[in-house]
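Peer 1: The sequence and its predicted three-dimensional model are supplied below.
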Amino acid sequence: MPTPARPTSHQVVVIGGGYAGAVAANRLRMRDDVDVTLVNPRPMFVDRIRLHQVVAGTGEAGVDYGTLLGEGVHLVVDDVTCLDTAARAVRLSSGRALGYDYVVYAVGSTGATPPTVPGAAELAHCIAEWEPAQRLRARLAELPSDAPIIVVGAGLTGIETASELAEQGRRVTLVCGGVLAPSVAARARRSVAGWLSRHRVAVLEAAVVAEVRSDAVVLADGTVHPSALTIWAAGFGVPGLATASGLRTDELGRLRTDETLTSVDDTRIVAAGDAAAPSGLPLRMSAQAAAPLGAQAADTVLSRIAGTEPAEIDLGFVGSCVSLGRSAGVRQLARKDDTPVDFSFGGRAGAAYKELTCKLGVWKIRREARRPGSLLWAKGGRRAGRTPSDLRADTSP
């Protein structure tokens, strides 16, 4: 009796192995006729929300993919140079080409220094990726303990970086383009400001950097602040792969998609994470959004394979956390539309909660590897039941 023919497999290439890409790769295994290839430039997963710890030497961020990816996910360590949509191939810097039926575009985000600030790109250190964080850690080790350090950017990443260094007794100045911690409510902001003050972090609010020098930072008002090391944590960019591949993007370079995360140019390309711009209105760049968006992208691909209509995004935020060194932190609660409410808690409880959320980010990927389709997330956010035109008109944060 002849052996039954194996069903035709569907080739899915996931580009990027961060929070969104790793979840998507694992979740795609819900069907046994899907062959999943994950392409990533590094042989290990980078737990990016710990990179400020890497810089300070208080933690590590590299995780072996062997502990994260489910059986059957093929890892290719390489850089993607182009999405050749005509040939339906992902072209790699090694010269290889991976054919695909579908692509999950999860290239993530990068650090960005403004080209309008002289010296920023050449002299300031970014913290958003693995390699710059390693270089920054090595540079810090060379500095005297009393050397002045300036951190530019008073969002959560800048605050966490400044806090780690200040807790070690470093002389830190934090430059805010506007107000300190703009994404949290007033109570949480006061808690953060109090911790920074107690640890002698000089906070410069409403300060604009005009120039970065090798030994100083010059502000727009002409004041010069000595700096043996300048860390830039004020903004993010995205890789230019979508633009280089001729796909439509938003002004930052994020792939433009509909509300199912499908590219507006090609139904075989589905985006996830920081590099996606659904309806031209991307969600906040965050690990909190990345994992659900990775799951959503996988579900969209699986729906298209099954011939069913993919679901639209329904993602609700629950708040944010910021660590203040290793012994304190602040947990800010938020409405599902990501606007903060007037409730937060801090101190050691805040630190414990932040550490828990960090561990959960990796744990969710591992659980999806063991049980594809198991990831759940908060729903009922601003995107639920909204049309693309509604979303474009929405001006809420």
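Peer 2: Received it, and whenever you're ready, just let me know what you need.

Peer 1: Please make it C-alpha for all contacts and neighbour counts, starting now.
Peer 2: Noted.

Peer 1: how about the residue sitting nearest the centre point of the chain, what does it touch?
Peer 2: By Cα atoms, centre = their mean, the chain has its centre lying nearest to residue 286, at 4.8 Å. The neighbours of residue 286, taking Cα atoms under 8 Å, 6 or more residues apart in numbering as the test, are 273, 274.

Peer 1: same question, residue 170
Peer 2: Taking Cα under 8 Å, 6+ apart as the test, what residue 170 contacts is 145, 146, 147, 148, 149.

Peer 1: Buried among these? Make that a PyMOL selection.
Peer 2: Of these, the buried ones can be selected in PyMOL as follows, counting by 16 or more other Cα atoms under 10 Å:
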select buried, resi 148+149
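
Peer 1: would you list the contacts of residue 170 in TSV and tack on distance to residue 324 and secondary structure?
Peer 2: Shown next, in TSV, are the contacts of residue 170 (distance: Cα to Cα, whole Å; DSSP: H, G, I helix; E, B strand; the rest coil):
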residue	distance to residue 324	secondary structure
145	19	coil
146	20	coil
147	21	coil
148	19	strand
149	17	strand
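
Peer 1: so which pair among the contacts of residue 170 is furthest apart in space?
Peer 2: 145 and 149 (10.1 Å; Cα to Cα).

Peer 1: putting a second one here so we can go through both:
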Amino acid sequence: MSQNTEVVVVGGGYAGVMAANRLTARDGVTVTLVNPRPDFVHRVRLHQLVGGSDDAVVEYREVLAGGVRLVVDTVTRIDAAGRGLELASGGTVGYDYLVYAVGSGSADPRVPGAAEFAYPIATLEEAERLRSGLDDVPATAPVTVVGAGPTGIETAAELAEAGRAVTLVCGGVLGPYLHTRGRRSVARRLAQLGVTVVDGSGTKVTAMTRDAVRLADGRELPSAVTVWTAGFGVPDLAARSGLTTDAVGRLLTDETLTSVDDPRIVAAGDSAAPSDLPLRMSCQAAMPLGARAADTVLSRIDGERPSPLNQVFAGQCISLGRRAGIFQFAHRHDVALWFHIDGRPGAKLKEFVCQGIVKHLAEEAHKPGTYRLHRVSGGGKRQELLRAGRGEAPATAERAAA
């Protein structure tokens, strides 16, 4: 092993910051974080930025270890053979190991008119643009939110609570992740806020104009501002760099989060596709994946075999304005249970989670190695799914393990 090991983390979101902080635990390891912004974006609060109750930004000095060198720039290409990164500024950064944590952004809607007239909300810049767009229209102007996942629900509730006339277009079911009981609770709260929920068959958006949204069933909804929250996409950096990706563009890895192309490249967060069976895009997955990626790098530096992924989920929490929310509990393999906490307690629990995210990152910055959630057992469901994907019968796998 060389006297000093250079580890570069690309992406300063939940996964990247967790990985960078954790890597500072080791003497002889120099950590560099490359990120296009000088501040940390608290993405789970972007809907609050739009509604005006939070700026969704945290200074890196609050969540990033002092020993991490921050380079504010954008990586345009990974030169895996030369172990280097090309930057938008024209510079380069070399590495011994690379943590690929570029995160996710808005999915390409591929709906006529969407590129010109829709407002996505997956990044800080998009949320700021949406807020400006809302300021440009009367408070009584109709607002349409497309997509009824957590981001769509939270944005619709936030804007309705602020007095906006909001229609939420589901394109199918309201809150697909939610249990039926949780879905009913969310629907009641949205109704209380005055949100018009358009769900069921025929509600996919087929086209949009400057002042209207057209649905598959032929309906046309008036809309002065249309917010697009339907799905996420990932940056194409890995594909542009000649690395193997899944169909969406996430870096394909093994169960230790190591690239299938290069043992010096490890992925984490929304941009990782371990065994082509990626986890749900969320900060709940991103931070444990960041910790796991750091542990994999440290194991490889030591010449040890890295431990495989072991992910556990608690559920999904959704804010419904500032005075209500829901925490939908789930099996540890990420399937919703009947049990949920809603109303004011749900709002308090959601806020506790949001504050806890920053707290976890700050604690890892001040004392790297303290984070442990990535080591909590997620059960055997993932291995069962992996065996099924390989066409391997459970009994065969059990005999092989015996």
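Peer 2: Sure thing, it's come through. It should be emphasised that the depicted structure is a prediction, and the values quoted were computed from it without experimental measurement.

Peer 1: After superposition, what is the TM-score?
Peer 2: After superposition, the two chains reach a TM-score of 0.95 (TM-score structural alignment, normalised by the length of structure 1), with 388 aligned residues with a Cα RMSD of 1.5 Å.

Peer 1: Give the residues shared as contacts by residue 145 and residue 149 of structure 1.
Peer 2: What both residue 145 of structure 1 and residue 149 touch, as defined by Cα under 8 Å, 6+ apart, is the set 170, 171.

Peer 1: on that earlier part again, which of the contacts of residue 170 of structure 1 does structure 2 keep?
Peer 2: Checked against structure 2 using both residues aligned by TM-score structural alignment, their matches' Cα atoms under 8 Å, the contacts of residue 170 of structure 1 keep these contacts: 145, 146, 147, 148, 149.

Peer 1: residue in structure 2 matching the fourth one?
Peer 2: For residue 148 of structure 1, the aligned position in structure 2 is occupied by residue 142, per TM-score structural alignment.

Peer 1: Next up, the contacts around the aligned partner of residue 273 of structure 1 in structure 2.
Peer 2: Taking TM-score structural alignment for the superposition, residue 273 of structure 1 sits opposite residue 269 in structure 2. Neighbouring residues of residue 269 of structure 2 by Cα under 8 Å, 6+ apart: 14-16, 101-103, 281-283, 285-287, 289-290.

Peer 1: Tell me the residues of structure 2 aligned with the longest helix anywhere in structure 1.
Peer 2: Criterion DSSP state H: the longest helix present in structure 1 is helix 347-370. Aligning helix 347-370 of structure 1 against structure 2 (TM-score structural alignment) gives residues 343-366.

Peer 1: go on, stretch 90-107 of structure 1?
Peer 2: By TM-score structural alignment, stretch 90-107 of structure 1 lines up with residues 85-102 in structure 2.

Peer 1: List the contacts of the next helix or strand after the longest helix of structure 1.
Peer 2: Helices and strands here follow DSSP states H and E; after helix 347-370 of structure 1, the next one along the chain is helix 388-393. Helix 388-393 of structure 1 is contacted from outside by 258, 259, 279, 280, 281, 383, using Cα under 8 Å, 6+ apart.

Peer 1: Can you report how many residues lie near residue 302 of structure 2?
Peer 2: 11 (other Cα atoms under 10 Å).

Peer 1: That one corresponds to which position in structure 1?
Peer 2: Structural alignment (TM-score structural alignment) places residue 302 of structure 2 against residue 306 in structure 1.

Peer 1: could you measure its match against residue 34 of structure 1, distance?
Peer 2: Distance from residue 306 of structure 1 to residue 34 of structure 1, counting by Cα to Cα, to the nearest Å: 11 Å.

Peer 1: if we can go back for a sec, from the contacts of helix 388-393 of structure 1, which is closest to residue 236 of structure 1?
Peer 2: Using Cα to Cα, the contacts of helix 388-393 of structure 1 come closest to residue 236 of structure 1 at residue 281, 15.9 Å.
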